[in-house]
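Chemist: A predicted structure for the sequence below; I have some questions about it.
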Amino acid sequence: MAKQRLEKFLESTDLKRSATASDLLGVSSRAMLDALGAGERSPQVLAELAKGRMRAKIPELVEALTGRFAEHHAFICRMQLERIDQMSNWIE
């Protein structure tokens, strides 16, 4: 549920990560989300964080990562990721 909430939130900022990545919390996606939360806003820089097979999708990633993501969005994103991490730790 928290994962879907995060995905909906990202879509509200015009970031369409789900269009290019099957797992919102996979290695590449998580690196991009962490960078967004840390203040990175350049779609090109974010797309370059792609790993493995996702590197072939860098042009699509740049387009998907172009949106209106501001500091207050970064705060909410960080909070959502922390919540997801806490729930994951409880399950393990």
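Modeler: Now that the structure is in, tell me what you want to look at.
Chemist: from here on, contacts and neighbour counts on C-alpha atoms
Modeler: Noted.
Chemist: Identify the residues contacting the longest helix anywhere in the chain?
Modeler: Among the elements of the chain assigned as helix by DSSP state H, the one spanning the most residues is helix 71-91. Counting by C-alpha atoms under 8 Å, 6 or more residues apart in numbering, the neighbours of helix 71-91 from elsewhere in the structure are 2-3, 6, 13, 33-34, 36-39.
Chemist: Among those residues, which one lies nearest to residue 21?
Modeler: Minimum separation from residue 21 among the contacts of helix 71-91 (C-alpha to C-alpha) is found for residue 33, which lies at 12.3 Å.
Chemist: residues contacting the most centrally placed residue in the chain?
Modeler: Nearest to the geometric centre of the chain sits residue 33, at 3.4 Å (C-alpha atoms, centre = their mean). With contact set as C-alpha under 8 Å, 6+ apart, residue 33 has these partners: residue 77.
Chemist: Alongside the first one, take a look at this:
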Amino acid sequence: MVAEKNRIQKVLEDANIKLRSVVSKIDGVSSMRIIHALMEKDDLSREEIAEMTHGRLRSKMDLLVEALDGRVTGHHRFLLKMHLDHIEFLADQI
């Protein structure tokens, strides 16, 4: 599963999404909410990001907004879905 998480990180970086520079865990609850939201729409507003975050991450809102200023294409969405589905499959197998 670690390899799949690294692949998700690589896809995000290719889309110029620097989420890992702000969050401690790319597979954390807030991170997963943000990734799923990015798969649905191109730009997330500050308010939408605030709704998806909790805890200490809320205090990093300015950094988070800046880190999410990228361009997620259809190809990125396809790869993210594929990697997330594979993580879910592996978790079910365990």
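Modeler: Nice, thanks for sending it over. The shown structure was predicted, so the numbers you read here are calculated from the model rather than taken from an experiment.
Chemist: Report the TM-score for the pair.
Modeler: Remark: TM-score between the superposed chains equals 0.87 [TM-score structural alignment, normalised by the length of structure 1]; 91 aligned residues with a C-alpha RMSD of 1.5 Å.
Chemist: Please say which position in structure 2 residue 74 of structure 1 maps to.
Modeler: Matched to structure 2 by TM-score structural alignment, residue 74 of structure 1 sits across from residue 77.
Chemist: Quick check: residue 87 of structure 2 vs residue 53 of structure 2, distance?
Modeler: Residue 87 of structure 2 sits 22 Å away from residue 53 of structure 2 when distances are taken as C-alpha to C-alpha, to the nearest Å.
Chemist: just residue 12 of structure 2 next, same as before
Modeler: Look at residue 12 of structure 2 and residue 53 of structure 2: by C-alpha to C-alpha, they are 18 Å apart.
Chemist: between the two, who's got more neighbours?
Modeler: Neighbour totals were compared for residue 12 of structure 2 and residue 53, and residue 12 leads with 24 against 20 (other C-alpha atoms under 10 Å).
Chemist: ok, that one touching residue 26?
Modeler: No - in this structure, residue 12 of structure 2 sits apart from residue 26 without contact. The criterion is C-alpha atoms under 8 Å, and the distance is 10.3 Å.
Chemist: what sits in contact with each of the two?
Modeler: By C-alpha under 8 Å, 6+ apart, residue 12 of structure 2 and residue 26 have these common neighbours: residue 19.
Chemist: Tell me the buried residues in stretch 67-84 of structure 2?
Modeler: 67-72, 76-77, 80-81, 83-84 (16 or more other C-alpha atoms under 10 Å).
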